[in-house]
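Participant: Sequence first, predicted model second:
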Amino acid sequence: MAPNSHPLRRGWTTGSCATAAAKAAWLILNGHSAPAYVNITLPAGQQVGFAIARTGGAPDAPFAEVIKDAGDDPDITHGALIRATIKTLPTGCGIVFQAGPGVGTVTRPGLPIAVGEPAINPTPRAMIRAALTEANAGICPDAEVIISVENGEKLAERTLNSRLGILGGLSILGTTGIVVPFSCSAWIESIHRGVDVARAEDLTHLAGSTGNVSEKGVQKFYNLPDSALIEMGDFAGGLLKYLRKHPVPRLTISGGIAKMTKLGQGFMDLHSKRGPADMRQLAELVLAYNGNPDLADTIARSPTVAEAFLHASQQGFPLGYLIARSALQTVKDVLHPAPIQADVLVFDRAGNLVGQA
């Protein structure tokens, strides 16, 4: 950490915010004054407090709202208003969850929530049940819990939800209740759910891509359906390690030149913040291939992979194929011993295939 930097601040999942809002709404429904602050218990047992931003609604259907604080994580839901509305149900109904405006509905199998259910994941549901039970003298109440997210449908356009079959808004997520800065846990969870959906549809060939250009390229190359496309972004490890435990017959990894170079060098997180590609290691691929010391030296001294690739292209050297081959070795190493047939495609920024292994 740099001398003048500060520790990154943790935040709260949408599930934690929904739980706090639900508890506040339940208290109002049962005659308490609108609370300014409530405590909830996270899955690991920690007690944490949440400020209640606003309350309102009818006496028999009050709502409470919490502003999502993602800490220093680059989370699209940071600052979103999470609302819970509570209504009583007849005895014996238990707690029933509904999707309000901005919360999606599951439309395809393979997710941890059944088709037709609101996209409120199992851990947030359990947290809400526990919070309402605690607030109801230890007895699980009979209540309808409606979770809404202001502007959630628009925010969902920037997620992978539609590809997963979650339509109409965001998912209420979280397994720990805490957002660890720059863990991008929501993205990794979306990767895992994408694999689950594809497996539920019995797809035999998936493609994990680092970005839009490489995703379009691999889809066109193999004529794959949208549900076979896993937008892994920088999180190659998040995809490969999950597939090792939940295999499919075939996997293609598709990406740009720089990110596939890093994958070939063993990086599981391909973001530039996690470190640059090793140019000397890239130059060693050239020496191992044909022993061209001049080109190898030029590549070793190049400041970026893009410039190194340009030098190689000018000499007609197949650097993209060497990058693909080294990336494929990493893919195989991580997937082992899962019986998955794997290949790697490398695309330039214009979408041209420049490497394949």
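Facilitator: It's in.

Participant: When you work out contacts or count neighbours from here on, use the C-alpha atoms and nothing else.
Facilitator: Fine.

Participant: Against residue 68, how distant is the spatially most central residue of the chain?
Facilitator: Closest to where the C-alpha atoms of the chain average out (Cα atoms, centre = their mean) is residue 187, at 1.1 Å. Distance of residue 187 to residue 68, given as Cα to Cα, to the nearest Å: 17 Å.

Participant: do residue 20 as well
Facilitator: Distance of residue 20 to residue 68, computed by Cα to Cα: 11 Å.

Participant: Pull out the buried residues from whichever strand or helix holds residue 294.
Facilitator: Element membership for residue 294, per DSSP states H and E: helix 293-301. Residues 295, 296, 297, 298, 299, 300 are the ones in helix 293-301 that count as buried (16 or more other Cα atoms under 10 Å).

Participant: Alongside the first one, take a look at this:
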Amino acid sequence: MTAAGRERSTGLRYGWTTGACATAATTAAYTALLTGEFPDPVRIDLPHDKHPSFALATERLENRAATAAIVKDAGDDPDVTHGALVSARVTHGGPGTGVTFRAGRGVGTVTKPGLPLPVGEPAINPMPRQFIREHVAAVAATCGGTGDVVVEIAVENGEELARRTWNPRLGIVGGLSILGTTGVVVPYSCSSWIDSIRRGIDVARAAGHQHVAGCTGSTSERVVRELYGLPEDALLDMGDFAGAVLKYLRRHPVPRLTVAGGIGKLAKLAEGHLDLHSARSQVSPDALAALVRDAGGPAELVEGVRTANTALDALQQCQVAGLPLGDLVAAGARETALGVLRGAPVEVDVVVIDRAGTVVGRA
């Protein structure tokens, strides 16, 4: 597979989505089904004038079927599907049926409403389906086919890889989703995670849930479960992307949102940061000290917090002094959240925990 180029600001290498790989595999397989020859490498056309070529990892031509597979290259992005073998098996369909999609081994099936695909459909997202239809039509026009085909997409070890994604929580069973809106993986854009947050909200709304929780990690998720008894599909693995949760809920509200996380990440949210990753925002000791000062904390405590090594260190100093820093951080985080929601009909509460999972602040 040819390199996708490098992102100008970081020098990191782009990669290709599972949708792009599935499109290329389908293009090669359908070409072979009509002509008896697999194009290798196989070239596809993607949005924004990108025309990558992919080397075939496997190819198999049978009497009435052709299969091609491509190894996914995610570039320099830490993508769970990097190196996965994405294959397409193409057979002729009935006259006038167009492109019919099937989930092969390692590709999931939709079992819950709220996703952009009906229940029972293979988890091949709308844009990859569009790419595949367009390329099937192009091959049919060039090689004399009808364009009526059955396309079965598979991902080697996809069921195991899917356990490391949101798919089980979203009700996608049996494997991975075939994703991608442009075909390109931008390094460290985390676009698939943010898209999963949005789909998680969609699924919760479709299930009729009145209360969802955005959690920064597994410990805060456990605490929220214990506090509120929320079902799994009402829990959003927010990670560092508080802004993604809040902005999507602004447009697609749920009556109640709980934001839960550690003191450090929620201190950043209290300061107005919407991306809580350590590489993109930092806890401000001065901001924490200002909270303590405004709450009437003594000068020595204010100075102790200002020079604290971590947010947890500041919290422990305040606990000894009897000042509720966790509550102050929770209140600030809630204020930020309400500001992003801009009056959307969403009630917000915030739960702050320490590393052991003890609740140290609420608002």
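Facilitator: Yes, it's here. Keep in mind that what you see is a predicted model, and the values were worked out from it rather than measured.

Participant: got the contact list for the helix holding residue 294 of the first structure?
Facilitator: 279, 280, 281, 282, 283, 284, 286, 287, 308, 311, 312 (Cα atoms under 8 Å, 6 or more residues apart in numbering).

Participant: what helix or strand does the residue nearest to the centre of the first structure sit in?
Facilitator: Here residue 187 of the first structure is assigned to helix 185-200, by DSSP H and E.

Participant: in the second structure, what residues pair with that helix?
Facilitator: Aligned by TM-score structural alignment, helix 185-200 of the first structure corresponds to residues 191-206 of the second structure.

Participant: Pull the residues that contact that stretch.
Facilitator: Contacts of stretch 191-206 of the second structure (Cα under 8 Å, 6+ apart): 112-115, 166, 169-170, 212, 233-234, 236-238, 241, 244-245, 248-249, 254.

Participant: Now it: buried residues?
Facilitator: Buried, per 16+ other Cα under 10 Å, within stretch 191-206 of the second structure: 192-194, 196-205.

Participant: That one vs the first structure - mean distance after superposition?
Facilitator: Here stretch 191-206 of the second structure, set against the first structure after superposition, deviates by a mean of 0.6 Å using mean Cα distance after the TM-score superposition for the first structure.

Participant: Where does stretch 266-279 of the second structure end up in the first structure?
Facilitator: Counting by TM-score structural alignment, stretch 266-279 of the second structure falls onto residues 260-273 of the first structure.

Participant: Can you get me the start-to-end distance on the matching stretch?
Facilitator: End to end - Cα to Cα - stretch 260-273 of the first structure spans 15 Å.

Participant: next one: stretch 266-275 of the second structure
Facilitator: End residues of stretch 266-275 of the second structure are separated by 11 Å (Cα to Cα).

Participant: next one: stretch 220-240 of the second structure
Facilitator: Using Cα to Cα, the two ends of stretch 220-240 of the second structure sit 13 Å apart.

Participant: How about stretch 91-110 of the first structure?
Facilitator: 32 Å.

Participant: Show me what it is in contact with.
Facilitator: Outside stretch 91-110 of the first structure, the residues touching it (Cα under 8 Å, 6+ apart) are 113-120, 129, 140-154, 164-172, 193, 196-201.
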